[in-house]
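**Q** Quick check, what structure comes out for this input:
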Amino acid sequence: MKEDLIFERYSRQIFIEEIGVVGQRKIMNSKVLIVGAGGLGSPVLQYLAAAGIGRIALVDFDQVELHNLNRQVIHSENQLHVSKTKSAADYINQHNSTIDFQPIQLKLEADNATEVLAPYDIIVDCCDNFKTRYLLNETCVRLNKPLVYGSIYGFEGQLAVFNYQGSKHLLDLFPTAPSPEQVPNCDKNGVLGPLPGIIGSMMAMQVLKMAAGLPVDCNQLTLVDTYHWRFTKLSF
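**A** Have a look, this model is predicted:
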C-alpha cells in the first residue's frame, strides 16, 4: 500500500500522541496469533485487522453454526457450516486486504503448540476450554511470549495479561485447572452477545498497546460484571 494511503487509513491512530508514525510502524510490523475464532476471537480479530497488525494468524478447527451468530460477529448466515478460519479469511479480505492473514485449521495440542506459537510476537487466548488455556500458558512461558487472556460467561468476563516482560502468568493466578464438570460454558449456560464484544475489545486494546510499545498493566485480573455494571481489578 502506498504511504499516503497508509496514512489516510490509520491517521486517527497516528494522530494519537502516544502512537504517532513510530507506533503505527510497530503495529504494522507485529505478528499476532489468535487462538479461537468464536465470541472473543471475533472482536479481537476485527480490531487488530482494523488497526493494521501486519500478520495475524488464527487457530481454530470448528465450523460456523447458527447458534454462533448472536455473538461471533465476523461470521454470517452465508457461512454456515464453513470452517471458521475460512469465514474469518473472507472477513479480513473484505475489511483490510493488506493484512497478512494466516488461517490455521487445526486443534491445538501439546505436540503442535510450540511450532504454531513460535513465529508470533503476541499470543491471544480466545479459547473456550481450560485444557487449551493451560497449554497456551505453558507454551508461552517456555517460549517467553506474552499471552493476553480473556474469558466470558453469562454477564461476566475476565481479562489479564500474562508473561509480559517478566510478569506473572496463569499458574500464579490459577495454579490448577478445574475439573471439566465444574466449568460452566456457553453451550449449556449461555452468554449475552455484547459481553464478548466488550471483553474482546479490551483484549485487542492490550495487544495494540504492547505492539506499539505502550505501558500495559500486568499482574492484575480485571473482572467485568455487566449485569450490575461493575468493573473490578484484582492484583495477584
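**Q** C-alpha from now on. contacts and neighbour counts both.
**A** Noted.
**Q** can you pull the contacts of the residue lying closest to Pro194 once chain neighbours are set aside?
**A** Closest residue to Pro194 apart from its sequence neighbours, by C-alpha to C-alpha, 6 or more residues apart in numbering: Arg71 at 6.8 Å. The neighbours of Arg71, taking C-alpha atoms under 8 Å, 6 or more residues apart in numbering as the test, are Gly38, Gly39, Leu192, Gly193, Pro194, Pro196, Gly197.
**Q** at 7 Å instead, please
**A** Neighbouring residues of Arg71 by C-alpha atoms under 7 Å, 6 or more residues apart in numbering: Gly39, Gly193, Pro194, Pro196.
**Q** Pick the one among these closest to Leu170.
**A** Pro196 (20.2 Å; C-alpha to C-alpha).
**Q** That closest one contacts Ser42, doesn't it?
**A** No. In this structure, Pro196 is not within contact of Ser42 by C-alpha atoms under 7 Å, at 8.5 Å.
**Q** what about these two, which has more around it?
**A** A count of neighbours by other C-alpha atoms under 10 Å puts Pro196 above the other of Pro196 and Ser42, at 30 against 23.
**Q** what's the spacing between the more buried one and Phe61?
**A** 20 Å (C-alpha to C-alpha, to the nearest Å).
**Q** repeat for Asn78
**A** From Asn78 across to Phe61, the span is 19 Å (C-alpha to C-alpha).
**Q** repeat for Leu5
**A** Going from Leu5 to Phe61 by C-alpha to C-alpha gives 35 Å.
**Q** go on, Phe174?
**A** 26 Å.
**Q** neighbour count winner among the two?
**A** Neighbours of Phe174 and Phe61, each counted by other C-alpha under 10 Å, are more numerous for Phe61; the result is 15 against 11.
**Q** Could you also give me the structure for this next sequence, so I can compare it with the first?
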Amino acid sequence: MSSYGLAAKLALEKAFRENRAVIWGCFVADRDSEGLHIFTYFKGREWQELGQLLPPRNLPAPHFHDPVLGIISGGLALEETKNFLMGHAVSPELITYRRKTIPRFSGNHAVLVVGAGALGNFVGLGLAFSGFSNLTFMDPDVVEPTNLNRQIFFYEAVGQNKAAALAERLNQHYQTRACGLVGYFGEDTDLTPYNIIIDCVDNFETRVILSEKAKEHGKMLISGGTGVAAGQMITYDPDLDGSTPAELLGLPEIVRQRGSGSYDRNRLSCISQPNPAVVMTNQIVAGLMVDACRQLLAGRRPPNLFYENAAIMR
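**A** Okay, here's the model as predicted:
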C-alpha cells in the first residue's frame, strides 16, 4: 500500500522476475475528489493502465491519507489476497472507489449505532478514526467465542454485553465518549438525542422498524448488511424525501409474508447464524457506511452501493 513510486516499482519488478503476485493499493486525490485503487498483479498483467497508477514521486514526500478509505482499501486488499491464495478469481479490473472531497466537520454529531456485532465493530472503528466522539451503541447480545474471528474489539470480553464492551474499547483506545445501551431497538426507542442513525442489525424486522422510525422523526439513516461474500449500503436523507432502506429492499412485504410469529429475538443472535459473514466483507461495507455518514453530514447524497466479491465489477 506504499505511496512511494520507487517501492511500487521494485515490488512489481520482483513479482515479474520471480513469478509472484502483488496486491497493490493506493490512495488518489486531486483538487475536488478522493478515492482509492486496488489491483492484483501477476505475470501477464502488464497493462498500460498500471504505469499510470504508479505514484508520481519515487521517494517519501507528503501524501494524502484518509483512515476510512484505509479501512475500505484494507478490506479489499485482503479479499483479493484471500481469493488469490485460495485459487479463486481475483478482480479482472482495477477496483476503484472515488467521491468528492469531504470538508472537515465537527465530530460532535450524536450518532446511534444499532447492532454491535461484526459490522458494528468496524463502523465504530471508522467513526472513531473520523473524529466522532459522541457515540451510542445498542445491542442486546453478549459476546460469544464464535464471534471473535470477525468482531475485532471483543478480545477478553466473552460473556460481556456487546454494546457496552465496544463502547469501553473505543473509549480506551480512541478517547471517544461512547456509551452502550443493552436492549433491542423498538418502536418505543427515543431518537430525539441523535443526529444520525446507523443500522448494523442482522434481521429484517428491526431494519423495518429503524426505517419507519427514521422517516417518522426525520433522521438520517445509513443501513448496511453483509453476507459471506456480499453486502450493501443504503442511505436515507429525510430532506430529500426518498425511499427508506427497508422500502428500497422490499423488507416490509417480506416481513408481512413471514407472519408475526416467525421471528424469535432470543434465538437470532450471531451465534446461531449458519453462515456468519467473514471479516473482509464487514470491513469493506462498514467503511462504505462511515464514508456515507461523512458525506450525508456534509450535505451530499452518497449513492447506494452493493458489493459482491465474485462480481466482475466489485
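**Q** Any idea what the TM-score comes out to?
**A** The TM-score (TM-score structural alignment, normalised by the length of the first structure) is 0.78; 204 aligned residues with a C-alpha RMSD of 2.4 Å.
**Q** counterpart of the residue nearest to Pro194 of the first structure in the second structure?
**A** Arg71 of the first structure maps onto Arg150 in the second structure, with residues paired by TM-score structural alignment.
**Q** secondary structure element for Gly150 of the first structure?
**A** Per DSSP states H and E, Gly150 of the first structure falls inside strand 147-153.
**Q** which residues of the second structure does that strand align to?
**A** Counting by TM-score structural alignment, strand 147-153 of the first structure sits on residues 221-227 of the second structure.
**Q** quick one: contacts of that stretch?
**A** By C-alpha under 7 Å, 6+ apart, stretch 221-227 of the second structure touches 196-200, 214, 231-237, 245, 277, 281-282, 285, 289.
**Q** In contact with the nearest residue to Ala211 of the first structure once chain neighbours are set aside, which residues are there?
**A** Leaving aside its sequence neighbours, Ala211 of the first structure sits nearest to Ile27 (C-alpha to C-alpha, 6+ apart; 5.2 Å). When contacts are counted by C-alpha under 7 Å, 6+ apart, Ile27 of the first structure touches Gly52, Ile53, Gly54, Leu208, Ala211, Ala212.
**Q** And the contacts of Arg71 of the first structure, which two are furthest apart?
**A** The most widely separated members of these, counting by C-alpha to C-alpha, are Gly39 and Pro194 (9.2 Å).
**Q** Give me the more crowded residue out of these two.
**A** When neighbours are counted by other C-alpha under 10 Å, Gly39 of the first structure and Pro194 differ, and Gly39 comes out ahead with 29 against 16.
**Q** Mind checking what secondary structure the closest residue to the more buried one other than its chain neighbours has?
**A** Distances taken as C-alpha to C-alpha, 6+ apart place Gln72 nearest to Gly39 of the first structure, at 4.5 Å, with adjacent residues excluded. Secondary structure for Gln72 of the first structure, judged by DSSP: H, G, I helix; E, B strand; the rest coil, is coil.
**Q** Now do Gln72 of the first structure against Ser179 of the first structure, distance only.
**A** According to C-alpha to C-alpha, Gln72 of the first structure and Ser179 of the first structure sit 26 Å apart.
**Q** Who has more neighbours out of those two?
**A** Remark: of Gln72 of the first structure and Ser179, Gln72 carries more neighbours, 23 against 9, as counted by other C-alpha under 10 Å.
**Q** for that one, what are its contacts?
**A** Applying C-alpha under 7 Å, 6+ apart, the residues contacting Gln72 of the first structure are Gly38, Gly39, Ser42.
**Q** Just give me which of these are shared by the second structure.
**A** Contacts conserved in the second structure for the contacts of Gln72 of the first structure, using both residues aligned by TM-score structural alignment, their matches' C-alpha atoms under 7 Å: Gly38, Gly39, Ser42.
**Q** Out of the residues you listed, list just those in helices.
**A** Counted as lying in helices by DSSP state H, out of those, are Ser42.
**Q** for the kept ones among the contacts of Gln72 of the first structure, which one is nearest Leu106 of the first structure?
**A** Of all these, Gly38 has the smallest distance to Leu106 of the first structure: 14.5 Å, by C-alpha to C-alpha.
**Q** do you know how far the residue nearest to that closest one when sequence neighbours are not counted is from Ala88 of the first structure?
**A** On the basis of C-alpha to C-alpha, 6+ apart, the spatially nearest residue to Gly38 of the first structure that is not a chain neighbour turns out to be Gln72, at 5.2 Å. Applying C-alpha to C-alpha, the value for Gln72 of the first structure to Ala88 of the first structure is 10 Å.
**Q** Please apply the same query to Thr139 of the first structure.
**A** When distance is defined by C-alpha to C-alpha, Thr139 of the first structure is 25 Å away from Ala88 of the first structure.
**Q** Tell me which of those two has more neighbours.
**A** Ala88 (24 against 18).
**Q** surely that one meets Gln79?
**A** No. Counting by C-alpha under 7 Å, Ala88 of the first structure sits too far from Gln79 to count as a contact (9.8 Å).
**Q** hey, what's in contact with both of these two?
**A** Counting by C-alpha under 7 Å, 6+ apart, no residue touches both Ala88 of the first structure and Gln79.
**Q** residue range for stretch 50-61 of the second structure in the first structure?
**A** Mapped onto the first structure using TM-score structural alignment, stretch 50-61 of the second structure spans no residues at all.
**Q** the strands in the second structure, which residues?
**A** 22-29, 33-41, 95-100, 111-114, 135-138, 179-181, 196-199, 220-226, 230-236, 305-308 (DSSP state E).
**Q** mean shift of the shortest one relative to the first structure?
**A** Put plainly, it is strand 179-181 of the second structure. Once fitted to the first structure, strand 179-181 of the second structure is off its aligned match by 1.4 Å on average (mean C-alpha distance after the TM-score superposition for the first structure).
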